[in-house]
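> Structure for the following, please:
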Amino acid sequence: MRITLCAIVFSFCGTAIALASQIRIKDLVEFDGVRGNDLIGYGLVVGLNGTGDGLRNAPFTEEIMSNILERLGVNVAGEQFRPKNVAAVLVTASLPPFARAGGQIDVTVSAIGDADSLLGGTLVMTPLNAADGQIYAVAQGTIIAGGAAAKGDAATVTQGVPTSGTIPSGARVEREIAFELDSLDSLRLALREPDFTTAGRIEAVINGSFGRAVAIMLDSGTVRLDIGRTRMTSPAHALARIENLLVEPERKARVVVDQRSGTIVMGQDVSISRIAVSQGNLTLRVQEAPIAVQPNPFAEGETMIVPRTNVDIEEEPGIGLAEVPPGTTLAEVVAGLNALGVAPRDMIDILKSIKAAGALHAEFVVR
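Alright, predicted model coming up:
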């Protein structure tokens, strides 16, 4: 099986390296307490064109439909429903930080029964609960599904996922998260990629901006900001001042390999020590070509199948035993491997072997 290799290499020269690697603090950290909250709800989608749940296979759909009708004053006790235009769904959303009552958020709707498609359906008013069990939003609206489905008597064609869709601005916030940013005396900055060097640089940049020690590195993933020492009007003003400060993050040397797609991504700090590499492929082909042997006309006998096997061994020319020079940059690593004439399908196996030999100085991640 051949593996298609896609190598993505980014290189910068001269002063462009320093400029391009400067990242805003807001893109490197999460501010403690300033985060979203997940919401979930169980609801009903109506108006489907015969693609809803089969109520015999999804009895919970009939139950929620009965509850909704009874809340609307329709007595359905003892009745049996067999509609095909309704489907039970789970509704999920993320309540953003500082969302206020009356605001609108996007929701995702996913079928949980045996519905074939949610195209054209309308979500009926669905309360959305947080982890504490409280209702924070209510969702309702027309679903936009990203797939299509066609079904006949003998064949079915499905493109995308028609059993899942979204409702832009489909939920209205009814309750606010109890979080008072103004009451904080200090605020922690949590690095998305913990690193002592990066945390130290963030501390230095913030202190340099204020001209005094207002930030301190607590560990590789946390920098604490003293709001009082910033002498700003409020914590929000302090965050607005520091979030756009530029910092050069320090990244780990890492090689990421996706064996399914054959993709290799290497960081610019990957290096390889001096090592010798030998690589080649041996292909064995066995083909069966049986021959039918028949007796002469009007002669006694019967038709026989005579087996015939063709065996072929093919050895592709390898790279022999070649030396990979020590590389100190990504460009040298790539140039050294390409100089060997390695086929794309063999690059992943070679990198694994180099890592096993202890010559690849980087974190090796296989997905």
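
> alpha carbons only for contacts and neighbour counts from here, please
Fine.

> which other helices and strands contact the longest strand seen in the chain?
Looking across the chain with DSSP state E, the single longest strand is strand 309-324. Helices and strands touching strand 309-324, by 3 or more Cα pairs under 8 Å, 6 or more residues apart in numbering; DSSP states H and E, are strand 275-288.

> Another for comparison:
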Amino acid sequence: MNKKNGKWFRQAAMLAALALPMGMQPAFAERIKDLASIQGVRNNQLIGYGIIVGLDNTGDQTTQTPFTTQAMGNMLSQMGVNLAPEQATKLQLKNVAAVMVTAVLPPFAKPGQPIDVTVSSIGNAKSLRGGTLLMSQLKGADGQVYAVAQGNVLVGGVGASSGGSKVTVNHLSAGRIPGGATVERAVSTPLGQGGFVYFELAGSDFSTAQKVVDAINKSMGPGTAQALDGRRVAVRAPDDPDARVSFLGRIENLDIKPEIGMAKVVVNPRTGSVVMNQKVTLDACAVAHGSLSVVVGEQQPGGGADVQVKQDAGSLMNIKAGANLADVVKALNALGANPLDLLAILQAMKAAGALRADLEII
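Presented below is the predicted three-dimensional model:
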């Protein structure tokens, strides 16, 4: 190969390398494990009552929280320290706090496995920093004990007070104990019934369910999966436990491109937040709210529409854009519309039938 040909090949290779990223489009695919869960594989909530000791005079004011002294009296009696009832009620234990202990029991958890717990004060303790949780039973919804918690509490906040002044950073009345509970009872987690495993989509959507079925049948063979409805997909799985685990692992990592659900606008009046998906559109309408007026014109042949926003000062803004909600929200924000105005306008548009979306208020 001569130098001229070699130079040409090098230039062609450089052009191909530069063009490759430009030609690659993002796949926007998601794994099945991100869209669906296996029926029966779930977490279980645990709760218990506990006592934290070792606080630096930041515990419960026991005259106002009698359950703290009652719990301490019961615990001491179990350890051979017997107090008269009138003595137990007069205890002043500033280094003790009553807490609720919560934890999540993950699926397939076995006895001896550690899990994290969260402790939250139920009295008037000023801080749980530096405390130690005494042995506490964690029960499930059926009243059975599934874990036992104990350990040093980790509090992310800090506080100080002097001369009537007080400074607090973060929250001091709740904390965590990493690995602070030990599982004592396992929960049976069956993987399917009668040779089938059922995948449940996070949201009901017939198009996405069909895409999941197509992806599984294409990878694992025809007839492996079938959609039962818009949320559940039945998958024929091997009977051998080891083969079934490997089979489900391959299915969970299959990529599909899910369909975007119905057009939806989610608004939160408490925070003034508005979130929408790309399916949201508007029909031709005119809206006046307070000092603002909004006019959305008919759809133009080229695909655009006129969106006009007017304020009482006489300023007029013309926007050439598609008749979608994002452009209207952008125009309102440009004029300084507050979140409450925006929420009221959206509700009025929905009531008038101009907002082509499901309006959900949380």
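
> What does the superposition give as a TM-score?
Overlay of the two chains. TM-score (TM-score structural alignment, normalised by the length of the second structure): 0.78; 316 aligned residues with a Cα RMSD of 2.9 Å.

> orientation of the longest strand of the first structure relative to strand 275-288 in degrees?
Angle of strand 309-324 of the first structure versus strand 275-288, following axes from the mean of the first three to the mean of the last three Cα atoms, to 10 degrees, is 170 degrees.

> next structured bit after strand 309-324 of the first structure?
Downstream of strand 309-324 of the first structure, the next assigned helix or strand under DSSP states H and E is helix 330-339.

> ok, residues contacting that next one?
With Cα atoms under 8 Å, 6 or more residues apart in numbering as the test, helix 330-339 of the first structure has contacts from 11, 266, 267, 268, 269, 270, 271, 272, 324, 325, 326, 327.

> The same query, at a cut-off of 10 Å, please.
Applying Cα atoms under 10 Å, 6 or more residues apart in numbering, the external contacts of helix 330-339 of the first structure come out as 7, 9-11, 253, 266-273, 277, 322-327, 329, 343-344, 347, 350-351, 360.

> Can you say which of the residues you listed are buried?
Buried members of the contacts of helix 330-339 of the first structure, counted by 16 or more other Cα atoms under 10 Å: 253, 266-273, 277, 324-327, 343-344, 347, 350-351, 360.

> Filter the residues you listed down to just the ones in helices.
Using DSSP state H, 347, 350, 351 are the members of these that sit in helices.

> which residues touch the aligned residue in the second structure for the last one?
For residue 351 of the first structure, the aligned residue in the second structure is residue 346 (criterion: TM-score structural alignment). Neighbouring residues of residue 346 of the second structure by Cα under 10 Å, 6+ apart: 265, 267, 274, 287, 325, 329, 340, 352, 354, 355, 359.

> which of those residues lies closest to residue 86 of the second structure?
Comparing these against residue 86 of the second structure with Cα to Cα picks out residue 267 as the nearest, at 55.2 Å.

> can I assume the closest one is in contact with residue 345?
No. If you go by Cα atoms under 10 Å, residue 267 of the second structure and residue 345 don't touch, sitting 11.6 Å apart.

> joint contacts of these two?
Common contacts of residue 267 of the second structure and residue 345, defined by Cα under 10 Å, 6+ apart, comprise residue 339.

> Just the element for residue 200 of the first structure, please.
Assigned by DSSP H and E, residue 200 of the first structure belongs to helix 196-210.

> Superposed on the second structure, what's the mean shift for that helix?
Helix 196-210 of the first structure, aligned to the second structure and superposed, deviates on average by 1.2 Å (mean Cα distance after the TM-score superposition for the first structure).

> just so I have it, where are all the helices in the first structure?
Taking DSSP H as the criterion, the first structure contains helices spanning 16-20, 59-71, 196-210, 227-230, 235-242, 330-339, 347-356.

> List of residues touching the longest one?
Contacts of helix 196-210 of the first structure from elsewhere in the structure, counted by Cα under 10 Å, 6+ apart, are 24-25, 28-29, 189-191, 193, 211-225, 229-231, 241-243, 245-251.

> If any of these are buried, give me the PyMOL selection for them.
In PyMOL syntax, the buried subset of these is picked out as below (16+ other Cα under 10 Å):
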select buried, resi 24+25+28+29+189+190+191+193+213+214+215+216+217+220+221+222+223+224+225+230+242+243+245+246+247+248+249+250
